[in-house]
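Colleague: I'd like to go over a predicted model; first the sequence, then the structure.
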Amino acid sequence: MIIIDGSEGEGGGQVVRNACALSLVTGQPFQIINARGGRDKPGLMRQHVTAVEAACAIGGATCDGLSVGTSEITFNPGSVSPGEYHFAVGTAGSTSLVLQTILIPLLLADAPSRIVLEGGTHNIYAPPFDFIARSFLPVINRMGPTVDTKLVRHGFYPRGGGRIEIHIDPAPLQPIACEERGAELSQAATATFAALPREIAERELKVVRKMLPEWPDDALAIRELPEEQGPGTILVLEAAFEHVTEIVSGFGKLGLSAEKLAATAANRMKGYLASNAFAGPYLADQLLLPFAVAGGGSFTTVKPSEHCRTAADVIARFLPVRCTFAESENGSHLVTVQ
């Protein structure tokens, strides 16, 4: 039995999600104590419980102690069964984070799967659908499997109600090297809103024009969604390169001005563009797990986050792989899984 202290490292829900995925892949049971012990409100939230329930459903697993607010669970894996599954978070909890929990085991299954996830698709503290579809999954597809995903309906915080559909054609994960992003191909800034004044989106793009003046005017767009999908707003900045697409997002919330939302997102994009790294900080977090399951690979990134280093620590508990982080002279970091 692998024992994990969920308060160590960045102390968040990623520890739970990665542990579930790795347990299903390796067949090793685990116990987590102090789950999300590094958060202001420790213990599992609804989206974490749904993620574990999804892992149990696809993997014939059992989980003792699972409930909202719990800080200790014991997970016993079974055999992964591909098929059709439907999971609803029930709030604006992230559909992307539930997908993160079950994707890798289903990539290694012996038949295709179709997954429907309902909940939040564009909410703070989680990668939005755009990132999953255009930044993360293209790298996964380079490794062997084929994963297609479709956004059926947006789900903003706090209402939720979003829906995504995923089709997975499994294949063994092959190690790849992702060290060069290639030439920049295009840029896009999209301010999406629902059940809010249009001028909020206009103010967001005004800041983008000022902070990213090299981006052409025709790269900036406003998208209005039906009122029933709101209220909510998200600014998505996209820089497409030959080998990777970086997605940076800014989420609207009460008390946060459109200007500050856009400035934070634009600064993050400027930081990525100033480097020559393949992966931004959020993509780096997501790549460690599939690279470890593949048994190797490498990628360059900006300064690795505590989130990323914690993921490496959890992986080492389940798999005989080692993740190393080496800073280059140009300031980027080479991450090697071996």
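Modeller: Right, received. Where do you want to start?

Colleague: make it CA atoms for all contacts and neighbour counts henceforth
Modeller: OK.

Colleague: Excluding sequence neighbours, find me the nearest residue to the residue nearest in space to the middle of the chain.
Modeller: Centroid check for the chain by Cα atoms, centre = their mean gives P127 as the closest residue, at 4.3 Å. Take P127 and drop its neighbours on the chain: the residue closest to it by Cα to Cα, 6 or more residues apart in numbering is S96, 6.5 Å away.

Colleague: Put this next to the first one:
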Amino acid sequence: MDANDFVEIDGSYLEGGGQALRNALSLSCILGKPVRVVKIRANRPNPGLSHQHLHGLDLLRDITNADVVGNVLLSTKVEFTPRTILDNTYRVDTRTAASITLIYQMALPVLLFAGRSSRLIVSGGTNVAFAPPVEYMQQVLLPNLKRFGAGFELKVQQYGFYPRGKGTCQLDVQPVAKLNAGQFMDFGRINLVSGVGFCAGRLPVNIAIDMQQTAQREIHRLWPEQECTIETVKHSPEKTRDNGAGILMTANTTGGVVLGASALGKKRIDGHVLGSEASCQLAEYMRKEICVDDYMQDQLIIYMALAVGRSRMRTGRLTKHTRTAIHVAEQMTGVKFDVTVEPGGQTLVTCEGLGQLNKLI
């Protein structure tokens, strides 16, 4: 293929991690455009494709019967030429604690434009550092995607933590004829604050209880009348044999807003610290009355770019991940994102979408 046929994406731009690669490949599959990604993860201590990115790349190769050059570990350049999107049941076993949710992040938009329903079973890490926990995907991403007329069903068969992974999830995706423009503008009033604190393996349930009590105390300190319900869970040995702990908190508003904040236990786990971290982050979103949290911003960009009509979201300061996602979406689709910082410190992001139609339905 002629070099001029490829859209070239600089993977070192802004965030300089896996974000540019993930979004460029997803959009390549949906649009049928060959893409060349260079300087992959240039800003990371170990540049190039990691296990997680390589598994995601090979998965998209299989989904679109693509021609690929550079799909080897630590490769800093990839050329990807997709054909058509094939609905099927796909399986990925990372054999590590590579993030399951980041692999899903690459494949989900693509499978929405398949001809029929698809199933994707991935084994790896469900709750690992530098990636959305699986609970965030279920409880925050799903309701936000419904604003675009899209959805999925995600089941956790086993949980997996660093360093062994061994978690397994099943994602079922129904295709859409098109994506509707998403509107994330009306905060409304806080309706419900809830969450789940979990622990697993040899860790005592008291860690989850510490998370619960500290998180509730923080919310009630700022909003004394606000109901805050946090469930505590000790995962059974059938669900996971390894040690792990974390918390996800969500806030739902009368405007249909769903915000999420999470914290994950590392080597020395203190439930009070985790509960405080998640609740303080969520409280800051609630105080600012934003409609899209920091970790949802970048995930919505690809859907805004593809939608029919003008999407709008009111969020906080844009993260590097989000600015990178905007840059890649504009290069791949030709759409334009408008970003305005409002007087109250909120950021308004709008985009007249490409209006991509599913040609396979």
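Modeller: Nice, thanks for sending it over. Note that the structure is predicted; figures quoted are calculated from it, not measured.

Colleague: Tell me how they score on TM after superposing.
Modeller: Comparison of the two superposed chains (TM-score structural alignment, normalised by the length of structure 1) gives a TM-score of 0.94, and 338 aligned residues with a Cα RMSD of 1.8 Å.

Colleague: Tell me how many other residues crowd the counterpart of the residue nearest to P127 of structure 1 in structure 2.
Modeller: Aligned counterpart of S96 of structure 1 in structure 2: T101 (TM-score structural alignment). For T101 of structure 2, the neighbour count with other Cα atoms under 10 Å is 24.

Colleague: do the same with the one 5 residues further on
Modeller: The local packing count at M106 of structure 2 equals 23, with neighbours defined by other Cα under 10 Å.

Colleague: quick one: it is in a strand?
Modeller: No. When classified by DSSP: H, G, I helix; E, B strand; the rest coil, M106 of structure 2 is found to be helix rather than part of a strand.

Colleague: Contacts only, for it.
Modeller: When contacts are counted by Cα atoms under 8 Å, 6 or more residues apart in numbering, M106 of structure 2 touches R22, N23, L25, S26, G56, L60.

Colleague: Filter those down to the ones also in contact in structure 1.
Modeller: Contacts from those that recur in structure 1, judged by both residues aligned by TM-score structural alignment, their matches' Cα atoms under 8 Å, are R22, N23, L25, S26, G56, L60.

Colleague: Give me the range in structure 2 that stretch 181-191 of structure 1 lines up against.
Modeller: Under TM-score structural alignment, stretch 181-191 of structure 1 corresponds to residues 187-197 of structure 2.

Colleague: contacting residues around that stretch?
Modeller: 208-209, 211-212, 226-233, 245-257, 286, 289-291.

Colleague: Break down the stretch 201-350 of structure 2 into its strands, ranges please.
Modeller: 228-234, 244-253, 258-264, 310-315, 337-341, 347-352 (DSSP state E, counting those that start in this stretch).

Colleague: May I see these arranged in a markdown table, with mean neighbour count and distance to A325 of structure 2 as well?
Modeller: Output for the strands of the stretch 201-350 of structure 2, formatted as a markdown table (neighbours: other Cα atoms under 10 Å; distance: least, Cα to Cα, whole Å):
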| stretch | mean neighbour count | distance to A325 of structure 2 |
| --- | --- | --- |
| strand 228-234 | 19 | 33 |
| strand 244-253 | 25 | 24 |
| strand 258-264 | 25 | 20 |
| strand 310-315 | 22 | 15 |
| strand 337-341 | 15 | 11 |
| strand 347-352 | 20 | 12 |
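
Colleague: L154 of structure 2 is nearest to which of the ones you listed?
Modeller: Closest approach to L154 of structure 2 among the strands of the stretch 201-350 of structure 2 (Cα to Cα): strand 244-253, 16.4 Å.

Colleague: in the superposed pair, what's the mean gap between the closest one and structure 1?
Modeller: For strand 244-253 of structure 2, the mean deviation from structure 1 after alignment is 1.2 Å (mean Cα distance after the TM-score superposition for structure 1).
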